[in-house]
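In: I'll drop the sequence and a predicted model, then ask my questions.
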Amino acid sequence: MQNNKTFRMAVGTLMVATSITTWAQNGETASAASASAMAASGTAAPATGRKANRALRRKIYAAIGKHKEISAGNISVTAKDGAVTLNGTVTEASQVDKVAEIAKGVPGVTSVANKLTVRKPFGGM
């Protein structure tokens, strides 16, 4: 009876230790370890994935927002591994190319597909 209880306690402890180790490997500890290994080898791969795509989109929106003459409210940016697609409307034809140039100037952008169109605001001439 005592051996059975001890055995169950040992198995339970082993399961807890294994699950904690697995959880830690899936968390930031593993990311930090792989990042330091990449830095040590001297070959840093470009950031990919959803998180990197969202960060690139935010950088592009911020760059466009610095230009007050451009109304960015109707512009959507899609980014995937450095390839950027601009959709939506601007109020002047000159802004179509300007927005594309701004996006191309953001670090991490490898290509820009410009699908912007010109649309005057309501009541505009």
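Out: Received it, and whenever you're ready, just let me know what you need.

In: for the rest of this, base every contact and every neighbour count on C-alpha atoms.
Out: Will do.

In: just the strands in the chain please.
Out: In the chain, the strands defined using DSSP state E lie at 75-80, 83-90, 111-118.

In: which one of those is the most hemmed in?
Out: strand 83-90 (a mean of 20; mean count of other Cα atoms under 10 Å).

In: how far away is residue 55 from residue 78?
Out: Separation of residue 55 from residue 78 (Cα to Cα, to the nearest Å): 11 Å.

In: and for residue 93?
Out: 21 Å.

In: okay, one more to line up with it:
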Amino acid sequence: MKAIRIAGAVLLMAGCINGYAQGASAADSASVEASASAPANAASGAVSNRQLAASVRSALRSAHRHGLKSSYIRVRANGGVVTLTGVVADDSQIGLATSVAQRVPGVSSVVNKLKLRVVAGVKGSE
């Protein structure tokens, strides 16, 4: 809902700026249009980052059948770069999580900051 409000505000601003630009020179118009599209790109970038992170989380959950327990893995995305943080039970799950994340469309690279549960000092199923 918040994204829709932001998009509406951006469109309203773009319309106002476009009306103002109609009276300006061609150089001024290009400058105004470029600045009007910056907030729209930022808003759409945030949405696509969230969508990418959600896609990676879904792929990690689906890898459960391959032995990956993703309950304690957090996913962040920024411009195609996905960062995995949290804890896993063993080394093989670190590699598996990285591999799964890299195969998600839109992921350009994966920064793996996963730790072993034992090394991180987490006991049991925490």
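Out: That came in fine, so what should we check first? Worth saying up front: this structure is predicted, and the values here are computed from it rather than measured.

In: what does the TM-score come to for these two?
Out: Once superposed, chain against chain, the TM-score is 0.59 (TM-score structural alignment, normalised by the length of the first structure); 85 aligned residues with a Cα RMSD of 2.9 Å.

In: chain neighbours aside, what residue packs nearest to residue 30 of the first structure?
Out: Leaving aside its chain neighbours, residue 30 of the first structure sits nearest to residue 24 (7.2 Å; criterion: Cα to Cα, 6 or more residues apart in numbering).

In: apologies, that question was intended for residue 123 of the second structure.
Out: residue 117 (7.2 Å).

In: dump the strands of the first structure to a markdown table, plus distance to residue 32 of the first structure.
Out: Listed next are the strands of the first structure as a markdown table, based on distance: least, Cα to Cα, whole Å:
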| stretch | distance to residue 32 of the first structure |
| --- | --- |
| strand 75-80 | 24 |
| strand 83-90 | 27 |
| strand 111-118 | 29 |
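
In: out of those strands, flag the one nearest residue 13 of the first structure.
Out: Within the strands of the first structure, the stretch nearest residue 13 of the first structure is strand 75-80; the backing value is 43.8 Å (Cα to Cα).

In: what's the mean deviation for that closest one versus the second structure?
Out: By mean Cα distance after the TM-score superposition for the first structure, the fitted strand 75-80 of the first structure averages 0.6 Å away from its aligned residues in the second structure.

In: in the second structure, which spans are helices?
Out: 2-22, 26-62, 91-102, 117-120 (DSSP state H).

In: please identify the deepest-packed of those helices.
Out: helix 91-102 (a mean of 18).

In: going by neighbour count, list what's buried in stretch 33-44 of the first structure.
Out: Using 16 or more other Cα atoms under 10 Å as the test for burial, stretch 33-44 of the first structure gives no buried residues.

In: next one: residue 115 of the first structure from residue 55 of the first structure, what distance?
Out: Taken as Cα to Cα, the span from residue 115 of the first structure to residue 55 of the first structure is 21 Å.
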